[in-house]
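Q: the following block contains a protein sequence and its predicted model.
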Amino acid sequence: MDDKDAVMAALNDWMEGLDSGDLERMVKTCDPEVVVCNERQPTTVGIQAIRDKYGPRIEANTFRSGFEIEHFKVYGDQALMVGHFTVEFTEKKTGRKGGGAGRLVLTYRKHPDGSWKLLLDIDNNGERNAT
């Protein structure tokens, strides 16, 4: 598997983990120093922050996520991915549906064992192609 395929596999594991409600599958794709900068939320650092953020969300909702790549390049032991995300959710208790879409920048770091882990996640919400 080449580096681009390995990064894509990590991204797909994250999304499949979210969509199936498997938080530990998501966590396994993250660098220990992962930094998450989501719009209108405090910046978080580390694996425990991922658990704290996504655990309650997964407990309360089911998800369906998507990602369309706009730019993707490997720079040595780092990879940069820019694109558009979509997410739909359904509240487990009420059945209420919601979701969002926006732009996303992801940086992955290659580890000594050859695995690629999410290092930086920056998003902004909003409709794609909005004027």
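A: Received, thanks. Everything numeric here is computed off the predicted structure, so don't read it as measured data. Numbering: from 1, shown residues only.
Q: make it CA atoms for all contacts and neighbour counts henceforth
A: Noted.
Q: what segments of this structure are helices?
A: Listed in chain order, the helices of the chain (DSSP state H) span 3-20, 23-27, 47-60.
Q: can you give me the strands for the protein?
A: 30-37, 44-45, 61-75, 78-91, 97-110, 116-125 (DSSP state E).
Q: return the list of helices and strands in contact with the last one.
A: Based on contacts counted as 3 or more CA pairs under 8 Å, 6 or more residues apart in numbering; DSSP states H and E, the elements that strand 116-125 packs against are helix 3-20, strand 30-37, strand 97-110.
Q: can you redo the ones you listed as a markdown table with distance to Leu118 and mean neighbour count?
A: Converted to a markdown table, the helices and strands packed on strand 116-125 look like this (distance: least, CA to CA, whole Å; neighbours: other CA atoms under 10 Å):
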| stretch | distance to Leu118 | mean neighbour count |
| --- | --- | --- |
| helix 3-20 | 8 | 19 |
| strand 30-37 | 5 | 19 |
| strand 97-110 | 4 | 18 |
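Q: here comes the other one, which I'd like you to weigh against the first:
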Amino acid sequence: MNNNLIQEVRNALDEWLDAFNNNDIEALMAVYDPEIMYANSAKPVEIGIPTVKEGFINSFSIKPKVFFKEEQVIAVEGLGYVAGQFRIAGTSTEDSSEMSESGRVVVIFRKNDLGEWKLIFDMDNRPPDVTI
């Protein structure tokens, strides 16, 4: 296993986490590949940055923060995979109560022609064994 590639993929995920936690939609979309497929367990599959962006704009209304616990990283030339647990917390726009959900996520990054790691596939679910 190539530790440099693994670190590059972790760095790309850290960019995503920073952008999400700052609710910075443009920085977040900059991490995505134009061919992104986003499979969230709560809604139909979204394909392409414009569709994914619309969903995140809506979710940013609660000012969410994500907490992530890595479970596995695999990277080979041009492709990287990260799996882990997450918890997202935010504040309801209706009554200011705290909202949160937890689950497991798998993300796949692909290195583009410019040498940048871009998120190409993002899938999450809500299994009962998540502890974060």
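A: Yep, it's here. Since this is a predicted model, take the numbers as computed values, not measurements.
Q: how alike are these chains, TM-score-wise?
A: In this superposition the chains share a TM-score of 0.89, using TM-score structural alignment, normalised by the length of the first structure; 129 aligned residues with a CA RMSD of 1.9 Å.
Q: re the thing from before, in CSV, list the helices and strands packed on strand 116-125 of the first structure along with distance to Lys73 of the first structure.
A: Shown next, in CSV, are these (distance: least, CA to CA, whole Å):
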stretch, distance to Lys73 of the first structure
helix 3-20, 8
strand 30-37, 18
strand 97-110, 10
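Q: tell me which of these lies nearest to Glu127 of the first structure.
A: strand 97-110 (5.9 Å; CA to CA).
Q: against the second structure, where does the closest one fall?
A: With TM-score structural alignment applied, strand 97-110 of the first structure matches the range 98-111 in the second structure.
Q: give me the contact list for that stretch.
A: 9, 33, 78-92, 117-127, 130, 132 (CA atoms under 8 Å, 6 or more residues apart in numbering).
Q: hmm, 7 Å instead?
A: Stretch 98-111 of the second structure has contacts (CA atoms under 7 Å, 6 or more residues apart in numbering) with 78-92, 117-127, 130.
Q: average gap between it and the first structure?
A: Superposed on the first structure, stretch 98-111 of the second structure shows a mean distance to its aligned partners of 0.7 Å (mean CA distance after the TM-score superposition for the first structure).
Q: quick revisit: among the helices and strands packed on strand 116-125 of the first structure, which is nearest Thr43 of the first structure?
A: Of all those, strand 30-37 comes closest under CA to CA, at 4.7 Å.
Q: now do the closest one against helix 3-20, angle only.
A: 70 degrees (axes from the mean of the first three to the mean of the last three CA atoms, to 10 degrees).
Q: what is the corresponding segment of the second structure for strand 30-37 of the first structure?
A: Counting by TM-score structural alignment, strand 30-37 of the first structure sits on residues 32-39 of the second structure.
Q: give me the mean distance between that stretch and the first structure.
A: Looks like 0.4 Å for stretch 32-39 of the second structure (mean CA distance after the TM-score superposition for the first structure).
Q: thank you kindly, that will do.
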